[in-house]
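Asker: just need the structure, nothing else, for what follows:
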Amino acid sequence: MNEIASLLTSVRDRQPLIHNITNQVVTNFTANGLLAMGASPVMANAEEEAADMAAVADALVLNIGTLTTPQVNAMLKAGQAANQKGVPVVFDPVGVGATSFRNMVALRILEEIDVSLIRGNAGEIAFLAGADAEMKGVDSAFQGDGRRIAVEAAKQLETAVVLTGEEDVITDGNSLYLCGNGHQLQTKITGAGCLLSSVTAAFLAVGGDKLSAAAAAVSYYGTAAEFAASASDGPGGFQSAFLDALYQVEEEGWRKKMQLKRVDG
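Answerer: This next block holds a predicted model:
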């Protein structure tokens, strides 16, 4: 796991430019979180410049949390430009399964863009895999086997999948990582999952092995949440402490708390 932990240093040394076309609820938190960890965020969602920005970025994040038609057009143009330049694309299908418009957009993105990785909760990943999943707004009520759903989705969609929950699953459909890092307070603040998608993009930007880079991102993020929870009494303090922890976590402290297991076959 030493090689995985070293990716954090690579992110901080290279300061990859992460282009986020994301939802209006989490824009500020996402930008601050990326800055805290050592990456460089840009939030360019105008259709007129999205492709140009994606082409010079080190990774692109597409998040469908608060969709508008102009934003969808920007996402498609940015995704296609990123594909042409070999820039990794992370897709966060927030609330997919909740409305027909959201479902249509998610399917268009997956059909028209070569997505490097999908990061979502169990209900979102289950929907994309064709399984029954109940959504409450943008939250998931899915109670099935997260490992099985993640593997099925990765195989069907031919991409890497990060399914976050009580146990995080990171898989390409063949091998998988299981991650036990994290804290319940992550579910009590807005944007924890969205920021993780962008943090994962930062690790993908510097890591050669996509699966290991994604696993590193999830474990680092969960470890920061554990440190933040120990320094706060509730969601308000946690959110502030979490940004501090993303900045403060170092390789050595992370290795001591890392709960990451690889399962092959």
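Asker: please make it C-alpha for all contacts and neighbour counts, starting now.
Answerer: Will do.
Asker: so which residues of the stretch 1-150 of the chain form strands?
Answerer: Applying DSSP state E, counting those that start in this stretch to the stretch 1-150 of the chain gives strands spanning 17-21, 40-42, 59-63, 89-92, 117-121, 135-136, 139-140.
Asker: how about this one, so we can line them up?
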Amino acid sequence: MDLKNTFGELVDKLRRQRPVIHEITNYVTAESCADVALAAGASPVMADEPEEVEEITAGADALVLNLGTISFNKQIAMERAVAVAAKKGIPVILDPVGVMTSTMRLNFALQLLNKGVISIVRGNYSECNALLLGKTGGHGVDNLDETTDEGQALRLAKDAASKFNCVFAVTGAVDNISNGKQAVVLNNGHPLLQDITGSGCMTSTLVACCAAITKDMLVAAALGVVIMGQSAELAANFLEKKDGPGMFKVRLMDCVYHVTTKWNLVNLKPEEKVS
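Answerer: This is a model prediction of the structure:
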């Protein structure tokens, strides 16, 4: 797989086509997700009212389901939106925020996965491991497995993808993405991503932007993760000594724009590989 040339063609296509991304997301990061979609060249719409989600989903090119601030009404909205997406062949990206901490979240995510309607899952190790094992255990919504080695995360991505018949993107210091047969290991990013709200949610949005313009969900997931990782590295390079997470987040949004408008300047690291 020629990642750089494939990615370059898709980035151009993304900015040319401006796909509509429907996000049923959480109120903590909704603005950041909308901004990052716009910066990448897509057109976001945030609608979670059950009475209108079917109509809005029907006009979208990708659907994001983010469980960050899940509620009964949002579950209804997500179920209705997914039904339309499945019928029309619209890719669905699941961000299983905090499923390791809440039985309600975990059961709902598993319900969606077991229906076979999810195209890509983008989550951290703790979230994806909870989905694979089908059990909770933890506090808060952040990754609880910081000591996980690359081999464990790669096995998790492959096993979860095989079990649920979709692509799993297990993101962290090293990103492991698999469709159950092939895998992509990426080494982009910057530690400051852990110090801002919404880095995972924004990554899921970027994955959806890419899923909207290709039928290869492994490539879509990998490209979305690469855009975020490259943008984070570029943003960190622009910081001054007095700057911290706040300015990093501002720079990050700018850098998503720069990465997707100047893809010819982006280089994948030698460590990045496809297997």
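Asker: TM between them?
Answerer: After superposition, the two chains reach a TM-score of 0.95 (TM-score structural alignment, normalised by the length of structure 1), with 263 aligned residues with a Cα RMSD of 1.6 Å.
Asker: what range in structure 2 matches stretch 65-80 of structure 1?
Answerer: Per the alignment by TM-score structural alignment, stretch 65-80 of structure 1 matches residues 68-83 in structure 2.
Asker: do the same with stretch 89-97 of structure 1
Answerer: Mapped onto structure 2 using TM-score structural alignment, stretch 89-97 of structure 1 covers residues 92-100.
Asker: touching, residue 141 of structure 1 and residue 126? I think so.
Answerer: No: using Cα atoms under 8 Å, residue 141 of structure 1 makes no contact with residue 126, being 10.8 Å away.
Asker: overlap in contacts, those two.
Answerer: Listed as contacting both residue 141 of structure 1 and residue 126 by Cα atoms under 8 Å, 6 or more residues apart in numbering are residue 133.
Asker: just want to know which of those two has more residues nearby.
Answerer: Taking neighbours as other Cα atoms under 10 Å, residue 141 of structure 1 and residue 126 compare with residue 126 leading, 27 against 14.
Asker: point out the most buried one among the strands of the stretch 1-150 of structure 1.
Answerer: Mean neighbour count (mean count of other Cα atoms under 10 Å) peaks for strand 59-63 among these, with a mean of 29.
Asker: contact partners of that strand?
Answerer: Against strand 59-63 of structure 1 from outside (Cα under 8 Å, 6+ apart): 16-23, 54, 75, 78-79, 82, 87-94, 194, 197-198, 201-202, 204-205.
Asker: with adjacent residues omitted, what lies nearest to the equivalent of residue 200 of structure 2 over in structure 1?
Answerer: Aligned by TM-score structural alignment, residue 200 of structure 2 pairs with residue 193 of structure 1. Spatially, and ignoring its direct neighbours in sequence, residue 193 of structure 1 is nearest to residue 120 (7.5 Å; Cα to Cα, 6 or more residues apart in numbering).
Asker: would you check that the one you found makes contact with residue 160?
Answerer: No: counting by Cα under 8 Å, residue 120 of structure 1 stays clear of residue 160, with 11.4 Å between them.
Asker: centroid-nearest residue for structure 1?
Answerer: Nearest to the mean C-alpha position of structure 1, by Cα atoms, centre = their mean, lies residue 197 at 1.6 Å.
Asker: thought that residue was touching residue 119?
Answerer: Yes: if you go by Cα under 8 Å, residue 197 of structure 1 and residue 119 touch, sitting 6.0 Å apart.
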